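In: give the three-dimensional model of this entry:
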Amino acid sequence: MLYLDGTYLKLRREDVANEVVYLVVGVTEEGYREILGFYVGGQESANGWRNILLDLYSRGLEEVLLGVFDGLAGLEEAMKAVYPKADVQRCVVHKVRNALHAVRKKDQPAVAQDFKPIYQANTYEEAKNRFKEFKENWQKRYPKVVATWEKDLDVLLTFLSYPSTIRPMIYTTNIIERTMKEIKKRTKTMNSLPNEKAAEKIVYLQAIDYNERWATRRLRGFGEAYEALQEMFKQRYSGP
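Out: So this is what the prediction gives:
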């Protein structure tokens, strides 16, 4: 499984500019995490992500079950171009957060409460039915919110086709967001970095530190899901 996220650091070029750090965290079917790659520079784009995924593929990462990321335009297509057999999961937490920003403050608690039965459902069909109820409740007042959820519903509910014990780990990008926050924390006191090499050094050292700590820490739920995940790999990649 791959978690993809990007954040911005301040680099001093001719002036101080925000430039992206792309980061990829992999999780094995056993539940062990590893930062697989990063790239510093430019502005976040689907093409930038495609190049990073192509690099990972060329380095030997040829079989991926699932990609988990936020809703950058074109990222799903980039993922599918490199890993056509992989599933895609859009971050539900980000989607809920964005929806709440688009509704009146007085309605936010009720809307948030009505979202919960969708992503806390036990099956895809149950989630679809809960979304229908959400649509009936809020269509007239917030048609754009309902429309964007309806459009993305399938990629928001991908996690429901995976073992229940790992669903809390894969319906959100929380795993990689915590890593990104630590990187930004390390650079916050520096105001801006002199160049890409300085930024790359900080990210590299942070990645080494994380990977050493993660090497012996297994994510919760993957032990119970291991055999099911192995079977999913077999069905998806062992055939013609």
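
In: please make it C-alpha for all contacts and neighbour counts, starting now.
Out: Noted.

In: what about residue 135, neighbour count?
Out: Applying other CA atoms under 10 Å, we find 19 residues neighbouring residue 135.

In: got a list of what it touches?
Out: Residues in contact with residue 135 (CA atoms under 8 Å, 6 or more residues apart in numbering) are residue 146.

In: also residue 155?
Out: 88, 89, 90.

In: do residue 172 as well
Out: 68, 69, 90, 91, 92, 93, 94.

In: now the element after the helix ranked longest in the chain, going C-ward?
Out: Counting residues, the longest helix found in the chain (DSSP state H) is helix 196-214. Next helix or strand after helix 196-214 toward the C-terminus (DSSP states H and E): helix 222-237.

In: which helices and strands does that following helix pack with?
Out: Using 3 or more CA pairs under 8 Å, 6 or more residues apart in numbering; DSSP states H and E as the contact definition, helix 222-237 packs against no other helix or strand.

In: one more sequence to fold, the one below, so I can look at both together:
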Amino acid sequence: MYARGMSQRDISSTIDDIYGFMLSAEQISHITDSVLDELHEWQNRPLKAFYPFVFVDCIYVSMRGDKGVSDQAVYVILGYDLKGKKDVLGLWMGDTESKHHWMQVFDEIKARGVQDIGFISMDGVSGLEDGAKSIFKNVVVQRCIVHLIRNSLKYVPSKDYKAFTAQLKKIYGAVSLRAAQSEFEKFCETWSKYPGAIRVWKDNFRHVEQLYQYGSDVRRVMYTTNAIESVNASFRKVTKQGAFQSETAVFKVLYLRIKELYKKWKGHSIQNWAIVMNQLCIDERVGQMIRKYSAL
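Out: The predicted structure follows:
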């Protein structure tokens, strides 16, 4: 029940309805604390040597401190392995705006066994790209297209959202780089009345151009964030119950949720994974990684 987002009060009420006795919040917390050793083991478990794709995103949770309640970011790192299987590599809180912090995060991932990462899709958080590249020299960092869309929509009236995003899709969904560049020129001309939105895309258009170094199915994996969005949506169901007292309390409830996700993912791989792998093999950089780690 706790893993499915029920508050301690709701759990106590449900148990009373079914079994006829009440549990205090302290008793429920003590019961769920039994997972802490398992959580610690999960946080430090060995990882695969190579992940073709890694996605970094965050959710915000309410934390209660000396100065009251504030929202803090919990960063989630999701990886796809060579078989197209999904895994949550870990959860992190802290000073997420510094290169030093992200160096520590990726150094921890490396210490747990990861030797190479093909691509990292991220939301543009300061310091992440430099921190990742300082540990994994050959990684390609890709700005998340969905986050760029959200950032640009801040400068667009809601009445134009549909038309604006439809024209954006013609850019990152184009059949070739030349077609994408042509669509981008049309886009800039059509929406020039919203210079803030245009600036978001001009500043980051290299991340769109970068996509076209790879096949269409690889591009789709890189710009489609359904998997990480689904993970975060699942997390939000269990973090909306109120303010947390500590990082441990946050990680405990998220880990219990991750266990539920693992059950859903078991036996499933990413759609069209064989095609994705074939397109990756064509690229010299990633192809070498695939051959190296497939042989292990």
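
In: report the TM-score for the pair.
Out: Superposed pair, TM-score by TM-score structural alignment, normalised by the length of structure 1: 0.87. Supporting alignment: 236 aligned residues with a CA RMSD of 2.3 Å.

In: before we move on, back to that, buried set for the longest helix of structure 1?
Out: 196, 199, 200, 202, 203, 204, 206, 207, 211 (16 or more other CA atoms under 10 Å).

In: average offset between it and structure 2?
Out: For helix 196-214 of structure 1, the mean distance to aligned residues of structure 2 following superposition is 2.0 Å (mean CA distance after the TM-score superposition for structure 1).

In: how about residue 182 of structure 2, what's its match in structure 1?
Out: In structure 1, the residue equivalent to residue 182 of structure 2 is residue 129, according to TM-score structural alignment.

In: where do the helices sit along structure 1?
Out: 46-58, 75-82, 92-101, 108-119, 124-138, 143-156, 167-170, 174-188, 196-214, 222-237.

In: in TSV: those, plus distance to residue 5 of structure 1.
Out: Compiled in TSV, the helices of structure 1 are given as follows (distance: least, CA to CA, whole Å):
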stretch	distance to residue 5 of structure 1
helix 46-58	9
helix 75-82	11
helix 92-101	12
helix 108-119	21
helix 124-138	26
helix 143-156	17
helix 167-170	14
helix 174-188	7
helix 196-214	14
helix 222-237	22
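
In: with respect to residue 31 of structure 1, which of those helices lies nearest?
Out: Closest to residue 31 of structure 1 of these is helix 222-237 (CA to CA; 5.1 Å).

In: just the residues contacting that closest one, thanks.
Out: Counting by CA under 8 Å, 6+ apart, 29, 30, 31, 63, 65, 85, 163, 165, 166 sit against helix 222-237 of structure 1.

In: with stretch 62-79 of structure 1 instead?
Out: Applying CA under 8 Å, 6+ apart, the external contacts of stretch 62-79 of structure 1 come out as 1-5, 45-47, 49-50, 53, 83, 85-91, 94, 170-173, 232-233, 237.

In: picking that back up, what's the closest of the helices of structure 1 to residue 17 of structure 1?
Out: Residue 17 of structure 1 lies closest, by CA to CA, to one member of the helices of structure 1: helix 196-214, at 11.5 Å.

In: tilt between that closest one and helix 174-188?
Out: 130 degrees (axes from the mean of the first three to the mean of the last three CA atoms, to 10 degrees).

In: for helix 196-214 of structure 1, packing partners?
Out: strand 2-12, strand 33-40, helix 174-188.

In: any chance of those in TSV, plus mean neighbour count and distance to residue 109 of structure 1?
Out: Below are these laid out as TSV (neighbours: other CA atoms under 10 Å; distance: least, CA to CA, whole Å):
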stretch	mean neighbour count	distance to residue 109 of structure 1
strand 2-12	21	28
strand 33-40	20	34
helix 174-188	16	22
